[in-house]
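Participant: Just to be clear, the model below is a prediction. Sequence and coordinates:
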Amino acid sequence: MSIQHLPNTASIAEAEAVVREHGHVIIDNLASHEIIDQLVAEMQPYVEQSPVGERPWGYKTRRTGRLMARSPVARDLVRHPLMLGLVKSLLSHAPGIQLAVTDMITLDPGAEAQPLHRDELAFGNFPFPPDYEVAYNVIWALTDFTEENGATRIVPGSHKNPLVDHSGDATVPAEMTKGSVIIFSAKIWHGGGSNVSTGPRRAQSFNFTVNWLRQEENQFIACPPKTARTLPEDLLKLMGYETIYGVGHAGGQTDPLAALFEDA
């Protein structure tokens, strides 16, 4: 088993073929260090205020959300053409996609390895068909990801048999350089590694789902209307300001985008 890498010149079709076969792909050096450093700088005050988690989700792990309200750089990064185009293509069997989670994840030194899991578990034990993808996670490396500092560990190919417990299988660290990104299926078994280094491992996670599922992070609350009204329409639709065959309207079949600006 090995981690699949593609250069940042890869096409959406090339990346999609790798993800469908292996359940994941790393696109190397997709964002510049300057962009990554600016994102970290914008979010650092909020990261410092974020509490550490509890076992099993990281007693030395800090998760900082509400990126659409807090970070202009994140608003651009979440719409990167190759990354977003890949996710849209992977979930093209649905009416559309939506942004479900925005987490900046900081693994401090001493953070223990996270138990292996599937991101589909965020929706309880609902029996999604094994061949129906409902979500993809996108993790940008804000520092180099190494085995030593807790690079995400995955079981390549486990998306093909998601209902089998792969927690005892051998995992592979998704090592990648700062500015690279890994996209993987919500069915694949994975978990954060243990950080035995002397510095933090930083990551930016964007989770996308088919747009008929409830968002894990409520974007309408996480990003207040006053801020939402300043954002571009394509981003607002990605955040959920869009109807699906009449579902998601703002009352009386009112378009949610129209309702957002109604009293502005």
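Facilitator: Right, received. Where do you want to start?

Participant: rest of the way, CA atoms for contacts and neighbours
Facilitator: Noted.

Participant: For this protein, which segments are assigned as helices?
Facilitator: Assigned by DSSP state H, the chain shows helices spanning 12-22, 33-49, 67-70, 72-77, 81-90, 219-222, 225-228, 233-239, 256-260.

Participant: hey, which of these is tucked in deepest?
Facilitator: Among these, the stretch with the highest mean neighbour count (mean count of other CA atoms under 10 Å) is helix 67-70, at a mean of 21.

Participant: what sits against the residue most central in space within the chain?
Facilitator: Nearest residue to the geometric centre of the chain (CA atoms, centre = their mean): residue 206, 2.4 Å. The contact partners of residue 206, by CA atoms under 8 Å, 6 or more residues apart in numbering, come to 78, 99, 100, 101, 102, 103, 137, 138, 139.

Participant: In addition, the following structure is provided for comparison:
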Amino acid sequence: MNALAPSRPSPETWAHRLLRDGYCIIPDVLSSSVVTGLEADLDPAFAATPLCQGRFYGERTRRSCSLLKHSPHMSAMVMNAIIIDIIETVSENACDRIQLVAQAIEIHPGEARQVPHRDHDMWQGAKGAHEYLVNVNVMWPLTPFIDEMARA
């Protein structure tokens, strides 16, 4: 008997869900060893990072950048073929390059809810006077999201 493994949705299917719903959740896109390795690699960076200041960034939140420098496991995330295919499908050739900003965010219990915002509004400028950026945020939860983190 030949048992076929269930097929995964195509990047086009994920892109359709992203455009339709504003998000998509792709299960098991990374191996557990990559996630575990990345967590271990980032622990020293977070230990050396102070808590953020201000309501927008969070008083019980740490943010760490330069993740490719901190962990060889990071490349499995930033070069993930499924994610890149989705980004290319969503951008519909509107971009001639992809710019990466890799940031890890550690949210501690008791953090207030973040103000809803659009990340593309962070880079202001005169309309039409600068290059337009198509923002696609990819969030990789490394630990389970728990209810205590969602309460203000």
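Facilitator: Looks like it arrived, so ask away. On a predicted model such as this, the values are computed, not experimentally measured, just so you know.

Participant: What is the equivalent residue in the second structure for the residue nearest to the centre of the first structure?
Facilitator: In the second structure, no residue is paired with residue 206 of the first structure according to TM-score structural alignment.

Participant: Residue 206 of the first structure and residue 86 of the first structure: what is the separation?
Facilitator: 13 Å (CA to CA, to the nearest Å).

Participant: ok so, going back, can you tell which of the helices of the first structure is closest to residue 115 of the first structure?
Facilitator: helix 12-22 (20.7 Å; CA to CA).

Participant: chain center to that closest one: distance?
Facilitator: 17 Å (CA atoms, centre = their mean, to the nearest Å).

Participant: and it with helix 81-90, angle?
Facilitator: Here helix 12-22 of the first structure runs at an angle of 60 degrees relative to helix 81-90 (axes from the mean of the first three to the mean of the last three CA atoms, to 10 degrees).

Participant: Save the helices of the first structure as a markdown table, and put in distance to residue 56 of the first structure too.
Facilitator: Formatted as a markdown table, the helices of the first structure follow (distance: least, CA to CA, whole Å):
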| stretch | distance to residue 56 of the first structure |
| --- | --- |
| helix 12-22 | 27 |
| helix 33-49 | 20 |
| helix 67-70 | 24 |
| helix 72-77 | 27 |
| helix 81-90 | 28 |
| helix 219-222 | 25 |
| helix 225-228 | 34 |
| helix 233-239 | 29 |
| helix 256-260 | 38 |
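
Participant: Please name whichever of these is nearest to residue 61 of the first structure.
Facilitator: When the helices of the first structure are ranked by proximity to residue 61 of the first structure (CA to CA), helix 33-49 comes first, at 10.6 Å.

Participant: contacts for that closest one?
Facilitator: Against helix 33-49 of the first structure from outside (CA under 8 Å, 6+ apart): 62, 63, 64, 70, 71, 73, 74, 104, 106, 142, 178, 179.

Participant: Was I right to think the second one contacts residue 101?
Facilitator: No: checked against CA atoms under 8 Å, the pair residue 63 of the first structure and residue 101 is beyond contact range at 11.1 Å.

Participant: Good, we can wrap up now.
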